[in-house]
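sharing a model that was predicted from the sequence below.
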Amino acid sequence: MFLDRHLLRLTHCILDFGSFLCQFTVVIWSMAMNFVLYRKRKEMCYMPESATEGNVLRKLPQHIAYIVTESKFSYKDLANLIIWAVEFGISYVTVYDPHGEIKRNNKILKDLIQQKNIRADSSGRFDIQISTDLQECKASMKVFNVAVLSLEDGRQGLVRLTKQLSSQVLANQWSIADVVPNSVNKLIQESYGFPDPDLIVRFGNISSLIGFLPWHVRLSEILSLPTHHGLDYYLFRCTLMRYGCLEQRFGK
């Protein structure tokens, strides 16, 4: 009996120590992950010593495009990315995934944007126009313009435009002599009412634009982030600051 009681106490002590060890391990792991995240955030937000937040944020993109190469989507975080861009006064926002899942679920995204669309100064809502059809994307400086696109609007859209142009040549609506780079470029620009993206933010580990509007990215700056999941305002602001520090040479 006496021995059984001591064995029971010893068992409780071992279990308590095991529980403490488990909690201690979780705390250490959490601290290590926070340190890694802090280091990662510093790397993402690296600025030249001469740069200040004020001067780099004077240079903002007119059009920002988010290319999501990940297989799972967070509509809440995508809505945040759109609203934050609008709050910075960025007039055009494009969200692209090649498989069109975001496009098919655009109502979820629209509802979340509507919920978050409240001005910081409580003066009302931003006027945001959302399009899911390339033909409906018409530039307007009176509202903030959002396009939700997929592969069918990218390379496939260029294929459709080529077929359309060929048909017009066969129907004598265009002559072969008129098919020159300037006229083709004008036709392509008219098919996508937005200006070319100044900044492309690519989410995921795929080093590709996966079919995103190939004709429109000739002069775009491309920045990569590992994921859009859980991306906070601080990292979004840092991304804009990184863009503001870039010197665009336009091929020179």
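All right, it came through fine.

okay, CA-based contacts and neighbour counts for the rest of this
OK.

how about the helices in the protein?
Counting by DSSP state H, the chain forms helices over residues 2-44, 53-56, 75-87, 101-104, 106-116, 155-170, 181-191, 233-245, given from the N-terminal end onward.

dump those to a markdown table, plus mean neighbour count and distance to residue 136.
Below are these laid out as a markdown table (neighbours: other Cα atoms under 10 Å; distance: least, Cα to Cα, whole Å):
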| stretch | mean neighbour count | distance to residue 136 |
| --- | --- | --- |
| helix 2-44 | 12 | 35 |
| helix 53-56 | 14 | 33 |
| helix 75-87 | 21 | 19 |
| helix 101-104 | 18 | 14 |
| helix 106-116 | 16 | 15 |
| helix 155-170 | 15 | 14 |
| helix 181-191 | 13 | 9 |
| helix 233-245 | 19 | 28 |
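
tell me which residue is most central in this protein.
residue 66 (2.8 Å; Cα atoms, centre = their mean).

ok, it - contacts?
If you count contacts by Cα atoms under 8 Å, 6 or more residues apart in numbering, residue 66 has them with 93, 94, 95, 96, 200, 201, 202, 203.

equivalent analysis for residue 226, please.
Applying Cα under 8 Å, 6+ apart to residue 226 gives the contacts 203, 204, 205.

gap between it and residue 195?
Counting by Cα to Cα, to the nearest Å, the gap from residue 226 to residue 195 is 26 Å.

ok, now residue 182?
Using Cα to Cα, one gets 16 Å for the distance from residue 182 to residue 195.

also residue 248?
17 Å.

what do you get for residue 57?
Note on residue 57: its distance to residue 195, by Cα to Cα, is 20 Å.

presented hereafter is structure B, for comparison with structure A:
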Amino acid sequence: MLSFFNKKDEEVTLSKPPVHVAFIMDGNGRWAKKRGMPRLFGHNAGMETIKRIVKESQRLGIQYITFYAFSTENWKRPVDEVEGLMQILVKFIRSEIDEIHENNVKVNILGDIDRLPAAAKEAVCYALDKTAANDGMNFNIALNYGARNEIVRAVKSISEAVKRGEYSSDAIDETLIEQYLYTKDFPDPDLMIRTSGEKRLSNFLLWQLAYSEFLFLDLYWPDFSEAVYRNALLEYDQRNRRFGAL
């Protein structure tokens, strides 16, 4: 069971707490623009929100959290913004990885990191290596990630395995496909939260979100507080997940 105190200082217990929560962290740039600041100011503020939500997730006992940090489409953004985002990634890892490791949190990457700049790739590999043996909460970062690309990658790998005689075509089912996804070691998200008021998935975990609960919030990611997070979990707890049944 998951228990916490609400804004009235009343203890709340969730009857069916989520095991895995995924986040589309939208609105950093617009948050900064409202304040007359450059977009990277918003991305830095968004990084601070990630820190708070990682800590709150662990405090609440959430076992898996996944953040959509950089999509395969984000390379289309201005060069200075992309470079800034990569620098923020490096800064985040350098400043937080020791505490993450001390708290037994395991960092995982969903996506192809080979295209990342050298400093970013080096920092990511360091985080993966340092936390590889941890067995506490899983902190997943979707980085240079696109769901369609992930599915195409899985199909190609399975096709090659069939050619090698490892499987027959009749052996291909949902279970086999899932073994070739970046998320093969994790349960599907129970809850997906997107900030900024946008109501779309933006090529995020298309396979894995098939039966997840969605929550779209009309606030920007830097304003996503621990209290808002807890209220989101309360709303999730009130939903009836039927998975196609009655």
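Looks like it arrived, so ask away. On a predicted model such as this, the values are computed, not experimentally measured, just so you know.

all strands of structure 2, in order?
Using DSSP state E, the strands assigned to structure 2 run over residues 2-5, 11-14, 20-24, 64-71, 106-110, 138-145, 191-194, 213-216.

turn those strands into a markdown table, including distance to residue 183 of structure 2.
Listed next are the strands of structure 2 as a markdown table, based on distance: least, Cα to Cα, whole Å:
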| stretch | distance to residue 183 of structure 2 |
| --- | --- |
| strand 2-5 | 24 |
| strand 11-14 | 26 |
| strand 20-24 | 12 |
| strand 64-71 | 10 |
| strand 106-110 | 7 |
| strand 138-145 | 9 |
| strand 191-194 | 15 |
| strand 213-216 | 18 |
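
between residue 57 and residue 195 of structure 1, who's got more neighbours?
Ranked by neighbour count (other Cα atoms under 10 Å), residue 57 of structure 1 and residue 195 place residue 57 first, with 18 against 14.

check contacts around that one.
Under the criterion of Cα under 8 Å, 6+ apart, the neighbours of residue 57 of structure 1 are 240, 241, 244.

my guess is the second one contacts residue 54. True?
Think residue 241 of structure 1. No: with the criterion set as Cα atoms under 8 Å, residue 241 of structure 1 and residue 54 do not qualify as a contacting pair; they are 9.2 Å apart.

thought residue 70 of structure 1 was touching residue 207?
No: with contact defined as Cα under 8 Å, residue 70 of structure 1 and residue 207 do not form a contacting pair (11.7 Å).

who has more neighbours, these two?
The residue with more neighbours, out of residue 70 of structure 1 and residue 207 and counting by other Cα under 10 Å, is residue 70; that gives 17 against 10.

alignment lookup: the more buried one to structure 2.
For residue 70 of structure 1, the equivalent position in structure 2 is taken to be residue 27, counting by TM-score structural alignment.

distance check, the closest residue to that match other than its chain neighbours against residue 147 of structure 2.
The spatial neighbour of residue 27 of structure 2 that comes closest, neighbours along the chain excluded (Cα to Cα, 6 or more residues apart in numbering), is residue 220 at 4.6 Å. Taken as Cα to Cα, the spacing of residue 220 of structure 2 relative to residue 147 of structure 2 amounts to 23 Å.

equivalent analysis for residue 60 of structure 2, please.
Residue 60 of structure 2 is 28 Å from residue 147 of structure 2, where distance means Cα to Cα.

hmm, residue 145 and residue 70 of structure 2 touching each other?
Yes: shown here, residue 70 of structure 2 and residue 145 form a contact pair, counting by Cα under 8 Å, at 6.6 Å.

neighbour count for these two, which is higher?
Neighbours were tallied for residue 70 of structure 2 and for residue 145 using other Cα under 10 Å; the higher tally belongs to residue 145 (25 against 20).

corresponding residue for that one in structure 1?
Under the alignment by TM-score structural alignment, residue 145 of structure 2 pairs with residue 152 in structure 1.

circling back to that earlier point, how about the contacts of residue 57 of structure 1 in CSV, adding distance to residue 189 of structure 1?
Output for the contacts of residue 57 of structure 1, formatted as CSV (distance: Cα to Cα, whole Å):
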residue, distance to residue 189 of structure 1
240, 25
241, 28
244, 26
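
looking at residue 60 and residue 147 of structure 2, which is more packed in?
residue 147 (23 against 15).

next up, the contacts around that one.
Residues in contact with residue 147 of structure 2 (Cα under 8 Å, 6+ apart) are 203, 204, 205, 206, 207.

could you tell me which of the residues you listed remain contacts in structure 1?
Of the contacts of residue 147 of structure 2, the subset whose aligned partners also make contact in structure 1 (criterion: both residues aligned by TM-score structural alignment, their matches' Cα atoms under 8 Å) comprises 203, 204, 205, 206.

now the third one, nearest residue through space, not along the chain?
Spatial nearest neighbour of residue 205 of structure 2, chain neighbours left out: residue 147 (5.2 Å); criterion: Cα to Cα, 6+ apart.

any idea how far the one you found lies from residue 86 of structure 2?
Between residue 147 of structure 2 and residue 86 of structure 2 the distance is 21 Å, computed by Cα to Cα.

and residue 5 of structure 2, by the same measure?
For residue 5 of structure 2 relative to residue 86 of structure 2 (Cα to Cα), the value is 37 Å.

mind listing what the match of residue 70 of structure 1 touches?
Taking Cα under 8 Å, 6+ apart as the criterion, residue 27 of structure 2 is in contact with 195, 196, 219, 220, 221, 222.

apply 6 Å and report the result again.
Residues in contact with residue 27 of structure 2, defined by Cα atoms under 6 Å, 6 or more residues apart in numbering, are 196, 220, 221.
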